[in-house]
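Chemist: got a predicted structure plus its sequence, pasted below:
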Amino acid sequence: MPEVREFTLPDLGEGLTEAEIVRWLVSVGDVVAVDQPVVEVETAKAMVEVPCPYGGVVTARFGDEGAEIPVGAPLITVAVGAPSEDGGGSRAESGAGAPAASRAESRAEGAAGAEPERSGNVLVGYGTGAPAARRRRVRPTAPTPSPAPVAAPAATPADTRPPAGPVAVISPLVRRLAREHGLDLRRITGTGPQGLILRADVERAVERAAETAAVRTAAPVDTAPVPAASAAALASGERVPLRGVRGAVAEKLATSRREIPDATCWVDADATELLAARRAMNAAGPKISLLALLARICTAALARFPELNATVDTAAREIVRLPDVHLGFAAQTERGLVVPVVRNAHERNATDLTEEIARLTEAARAGTLKPAELTGGTFTLNNYGVFGVDGSTPIINHPEAAMLGVGRITPKPWVHEGELAVRHVVQLSLTFDHRVCDGGTAGGFLRYVADCVEHPAVLLRTL
């Protein structure tokens, strides 16, 4: 009984995540040889013929010509073990059914006596505009048994993946993550469909490697003091484990930097009138915090520019615009930076926002915030002016799409009503995910926030 194997669109390199099927080179029922091209696809880089690492009979094809498919999606299924898969045919025979240029290329390689370079299932040498006859194909090793060359290293017992065929990786992001941490993808077992290696698989492998390194380098705990001679041998510097809140923040910031193409714009605004409005509010009733007023301005701006109250579903390649504003605000505590979330901030007035921000801030400093109060934010307000700095380019709180930064409010010379005067000026910055909007939308949002800061009466339109 022949075994049916599924061949998926391999990782074509160069950060490509999808390809368009241009032309099928085989039909259901055709007999294909190992390494025979089965489909021609077009990527953002070039036109490519994709060879199948299995030999046998084609039992199914997936996708019509003109369809766009992602890396890791099935292309064909092959019933292996057919008479054509003898494992001992020549390169010219393996190329049967391929275009004439490819067969001539194979014969030229055989005449030269050179073994084609092997690199999984990736095709190289496909520069744009290069003639087809001059393209060089990297052929994967056939999965059928064959004598290994003397110079080829033998597989180690630790290998859990077959030495041949494409590495089943769902996206170039996963491949890059593995490369950054020095991991061999062939030693990672994928948990996705058909054994695809997912990002979670690589992250678990990174954690295991980090734990192993920590065990090797960790100092003794709850033991007798280390002698001075032994202590001198330790590396200088204090080691602080990235655990708990600090570890979670570090992971989120690193993820944000890896995944989000962010950009920042900023503007100086005259906050004199906003401070005057706050003094008037406080004189007439319960005190209103400046952060609450800025939060109210944010919710009004998000109502006008909902593109920024969003997240990106990278797996589905979709922007998800969210109906409710759950506003996070950065709070510095003894345990590190945390971002409590004000639920349904768009439904709250300045008084309600003041009370909720105060409650969450107190809980953050006491370390009693619940997990639900630290997650689910859709937009973050970062008041780094409390540290005495004017400006910053903050990292977006993943998986949100934007963050508004507020610097310190300080007296500065300013042209007001045509005359030079001393005014209270603040720098506002907006860091945004460039996938969800362009600079026009981001600039419009920031300009509206600045207008509200300079002329608080603008907010009356939304009350």
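Modeler: Nice, I can see it.
Chemist: CA atoms for contacts and neighbours, from now on please.
Modeler: OK.
Chemist: who are the packing partners of the helix or strand that residue 92 is a member of?
Modeler: Residue 92 belongs to helix 91-94 when assigned by DSSP states H and E. Contacts defined by 3 or more CA pairs under 8 Å, 6 or more residues apart in numbering; DSSP states H and E place helix 91-94 against helix 100-112.
Chemist: helix, strand, or coil at residue 4?
Modeler: strand (DSSP: H, G, I helix; E, B strand; the rest coil).
Chemist: gap between it and residue 444?
Modeler: Computed as CA to CA, to the nearest Å, the residue 4 to residue 444 distance reads 56 Å.
Chemist: kindly report the same for residue 311.
Modeler: Counting by CA to CA, the gap from residue 311 to residue 444 is 19 Å.
Chemist: wait, residue 50 sits on residue 24?
Modeler: No: in this structure, residue 50 is not within contact of residue 24 by CA atoms under 8 Å, at 10.1 Å.
Chemist: more crowded one of these two?
Modeler: A count of neighbours by other CA atoms under 10 Å puts residue 50 above the other of residue 50 and residue 24, at 23 against 16.
Chemist: so which helix or strand takes in that one?
Modeler: Residue 50 belongs to strand 47-51, assigned by DSSP H and E.
Chemist: report how many residues lie close to residue 75.
Modeler: Residue 75 - counted by other CA under 10 Å - has 20 other residues nearby.
Chemist: pretty sure it is in a strand, no?
Modeler: Yes: Residue 75: assigned to a strand according to three-state DSSP.
Chemist: hmm, it is touching residue 7, no?
Modeler: Yes: between residue 75 and residue 7 a contact is recorded at 5.7 Å, counting by CA under 8 Å.
Chemist: what secondary structure does residue 266 sit in?
Modeler: Per three-state DSSP, residue 266 ends up strand.
Chemist: where's it relative to residue 456, distance?
Modeler: In terms of CA to CA, residue 266 sits 19 Å off from residue 456.
Chemist: try residue 232
Modeler: 62 Å.
Chemist: for residue 462, what are its contacts?
Modeler: residue 300 (CA atoms under 8 Å, 6 or more residues apart in numbering).
Chemist: helix or strand right after the longest strand along the chain?
Modeler: The single longest strand within the chain, with elements called by DSSP state E, is strand 419-433. Going down the chain from strand 419-433, the next helix or strand is helix 439-454, by DSSP H and E.
Chemist: which strands or helices does that following helix pack on?
Modeler: strand 262-270, helix 272-284, helix 290-304, strand 419-433.
Chemist: would you reformat those as a markdown table and include mean neighbour count and distance to residue 330?
Modeler: Formatted as a markdown table, the helices and strands packed on helix 439-454 follow (neighbours: other CA atoms under 10 Å; distance: least, CA to CA, whole Å):
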| stretch | mean neighbour count | distance to residue 330 |
| --- | --- | --- |
| strand 262-270 | 19 | 18 |
| helix 272-284 | 15 | 21 |
| helix 290-304 | 21 | 11 |
| strand 419-433 | 20 | 14 |
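Chemist: what about versus this one:
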Amino acid sequence: MEVKLHDIGEGMTEANISSFLVKPGDIVKADDPLIEIQTDKMTAEIPAPKNGIVKEFMVAQGQLVSVGTTLLLLEDVHSIEMNITQPPDSKKENFTVNSDKKKRIMASPYTRKIAREHNVQIKDIEGTGPAGRITDEDVYRYIQLSKKLVETVGQQKEEHKNDQIGEKIPFRGRRKQIAKRMTQSVYTIPHCTLFEEVDVTNLIQFRNELKTTNIHLSLTAFFIKAISLSLKDYKIFNAKLEEEQEFIHILNEHHIGIATDTPEGLIVPVIHHVEQKTITAIHEDLKELTHKAVENALSIKEITGGSFTISNVGPLGGSIGATPIIQHPEVGLMSFHKTKKMPVVVKDDQIAIRSIMNISMSFDHRVADGATAVAFTNRFAQFIKNPNLMLLEMI
């Protein structure tokens, strides 16, 4: 029986073979994990469709394969029943069939990734988690012990003594998929980017006041809600262009994607139905999705269906502007950059020190015009400058 790569998520066309979880000759049961794969959005395991024996792998580790590709051959377990049940003949050579299934190694995809990156065989690690599950700490502990052994015999110094050719980083997996998606977006969408300064002084003060009542909310949660409220007035930015059918699909629900930096590269988890949620609920969703993104534990639903995307690079420092690339087939993306205190002319030509944040807004110029984009960012800035106005809109 051929076990093929199937579509495990919305729009998936190919995946990278991360590792083999079994070996030829292993007896497996239905739903046992066979191969670990990496798409542009997540790591997943391909399970056995039925009981059987692993006969032969048809792909190699690190190979990029398309949906429909045969990954391995699975022999029907009934085909060896005769060998197992046949009485031994003293005049013939006895053959023993090992029916012990390979013990399943319990570890998360991210834990397996740590082991692979350090050239560690995860099967050699003893797990200390529940039911013997291998944790990240188990892998790092094993790595440290291995390093000490290498240092003792002087191997590490010898291995790196003549290394003058630099480092080669594999261009595959999520990194390659990100490149493919970004190239598609740039070549498909005529990007136009505008820049604006937003006064966040009152919002920061309001958030600090909430902290005194033991209410802790991130600024990003306020930004997301302000985006949603602005999309109510400027729906064209919460849309998708159906170019072949010649219409623009205006979406009623606000599914906001959050560009998130992870050890494996950029990923965009999605907070669904932001238009229905409070700022507190948005904050909790944001915290949970960010944690899952770093742990590579996001579900298909949590990374699909976005209608508008944000990118908060301000906390990283240094960035005062950018030309963000839109998540195809969305229409807009807003980035929040560095916030700094600066003198500003306020009421009656007075000078005051205010906290000013730079933003970048990229939009699809086929769908919207510059004047509409300016109006949209002005509406967003109005909510941020006057957070009470934002709360009033939610009543």
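Modeler: Thanks, I have the structure now. Owing to the predicted nature of the structure, the values given are computational and were not obtained by experimental measurement.
Chemist: compare residue 311 and residue 444 of structure 1 (neighbour count), which wins?
Modeler: residue 311 (22 against 14).
Chemist: now do the same for that one: helix, strand or coil?
Modeler: With three-state DSSP as the criterion, residue 311 of structure 1 reads strand.
Chemist: how much space between residue 401 of structure 1 and residue 332 of structure 1?
Modeler: Residue 401 of structure 1 is 22 Å from residue 332 of structure 1, by CA to CA.
Chemist: compare those two (neighbour count), which wins?
Modeler: The residue with more neighbours, out of residue 401 of structure 1 and residue 332 and counting by other CA under 10 Å, is residue 401; that gives 29 against 16.
Chemist: hang on, the more buried one packs against residue 442?
Modeler: No: taking contacts as CA under 8 Å, residue 401 of structure 1 lies outside contact range of residue 442: 10.9 Å.
Chemist: quickly list what's touching both of the two.
Modeler: 308, 432.
Chemist: in structure 1, which helix is the longest?
Modeler: helix 199-217 (DSSP state H).
Chemist: strands of the stretch 201-350 of structure 2, start to end?
Modeler: Using DSSP state E, counting those that start in this stretch, the strands of the stretch 201-350 of structure 2 run over 239-242, 247-250, 256-258, 260-262, 265-267, 270-271, 308-312, 332-345.
Chemist: residues in structure 2 matched by the longest strand of structure 1, start to end?
Modeler: Mapping strand 419-433 of structure 1 onto structure 2 (TM-score structural alignment) gives residues 350-364.
Chemist: show me how far the matching stretch is from its chain's centre.
Modeler: 28 Å (CA atoms, centre = their mean, to the nearest Å).
Chemist: how about the nearest residue to the residue nearest the centre of structure 2, chain neighbours excluded?
Modeler: Residue closest to the average C-alpha location in structure 2 (CA atoms, centre = their mean): residue 267, at 3.2 Å. Spatial nearest neighbour of residue 267 of structure 2, excluding adjacent residues (CA to CA, 6 or more residues apart in numbering): residue 260 at 5.4 Å.
Chemist: and that neighbour, what pairs with it in structure 1?
Modeler: Taking TM-score structural alignment, residue 260 of structure 2 has residue 331 as its aligned residue in structure 1.
Chemist: I'd say that match and residue 337 touch.
Modeler: Yes: Residue 331 of structure 1 is within contact range of residue 337, at 5.8 Å (criterion: CA under 8 Å).
Chemist: and residue 108 of structure 1, how far is that from residue 102 of structure 1?
Modeler: From residue 108 of structure 1 to residue 102 of structure 1 the distance is 10 Å (CA to CA).
Chemist: residue 390 of structure 1 maps to what in structure 2?
Modeler: Match for residue 390 of structure 1 (TM-score structural alignment): residue 320.
Chemist: residue 259 of structure 2 and residue 286 touch, don't they?
Modeler: No: between residue 259 of structure 2 and residue 286 there is no contact under CA under 8 Å: 11.1 Å.
Chemist: can you check which part of structure 2 the strand holding residue 50 of structure 1 sits on?
Modeler: Residues of structure 2 matching strand 47-51 of structure 1: none, counting by TM-score structural alignment.
Chemist: just stretch 272-281 of structure 1 next, same as before
Modeler: Using TM-score structural alignment, stretch 272-281 of structure 1 pairs with 201-210 in structure 2.
Chemist: by how much does the matching stretch deviate from structure 1 on average?
Modeler: In the superposition with structure 1, the average deviation recorded for stretch 201-210 of structure 2 is 1.1 Å (mean CA distance after the TM-score superposition for structure 1).
Chemist: what sits against the corresponding residue of structure 2 for residue 364 of structure 1?
Modeler: In structure 2, the residue paired with residue 364 of structure 1 according to TM-score structural alignment is residue 293. Contact analysis of residue 293 of structure 2 by CA under 8 Å, 6+ apart lists 260, 262, 267, 269.
Chemist: buried ones in stretch 266-277 of structure 2?
Modeler: Residues of stretch 266-277 of structure 2 classed as buried: 266, 267, 268, 269, 270, 271, 272, 274, 275, 277 (neighbour count, 16 or more other CA atoms under 10 Å).
Chemist: check the offset of that stretch from the chain's centre.
Modeler: Distance, centroid of stretch 266-277 of structure 2 to centroid of chain: 13 Å (CA atoms, centre = their mean).
Chemist: swap in stretch 252-259 of structure 2?
Modeler: 15 Å.
Chemist: other residues contacting it?
Modeler: 224, 228, 231, 238, 266-275, 303, 305-312.
Chemist: end-to-end on stretch 160-168 of structure 2?
Modeler: Stretch 160-168 of structure 2: ends 15 Å apart by CA to CA.
Chemist: same check, this time on stretch 205-218 of structure 2
Modeler: First-to-last residue span, stretch 205-218 of structure 2, CA to CA: 13 Å.
Chemist: stretch 365-374 of structure 2 now?
Modeler: Note: stretch 365-374 of structure 2 ends 13 Å apart using CA to CA.
Chemist: what does stretch 190-205 of structure 2 give?
Modeler: End-to-end for stretch 190-205 of structure 2, by CA to CA: 38 Å.
Chemist: just to revisit the earlier point, the residue nearest to the centre of structure 2 and residue 289 touch, don't they?
Modeler: No: using CA under 8 Å, residue 267 of structure 2 is not in contact with residue 289; the gap is 10.7 Å.
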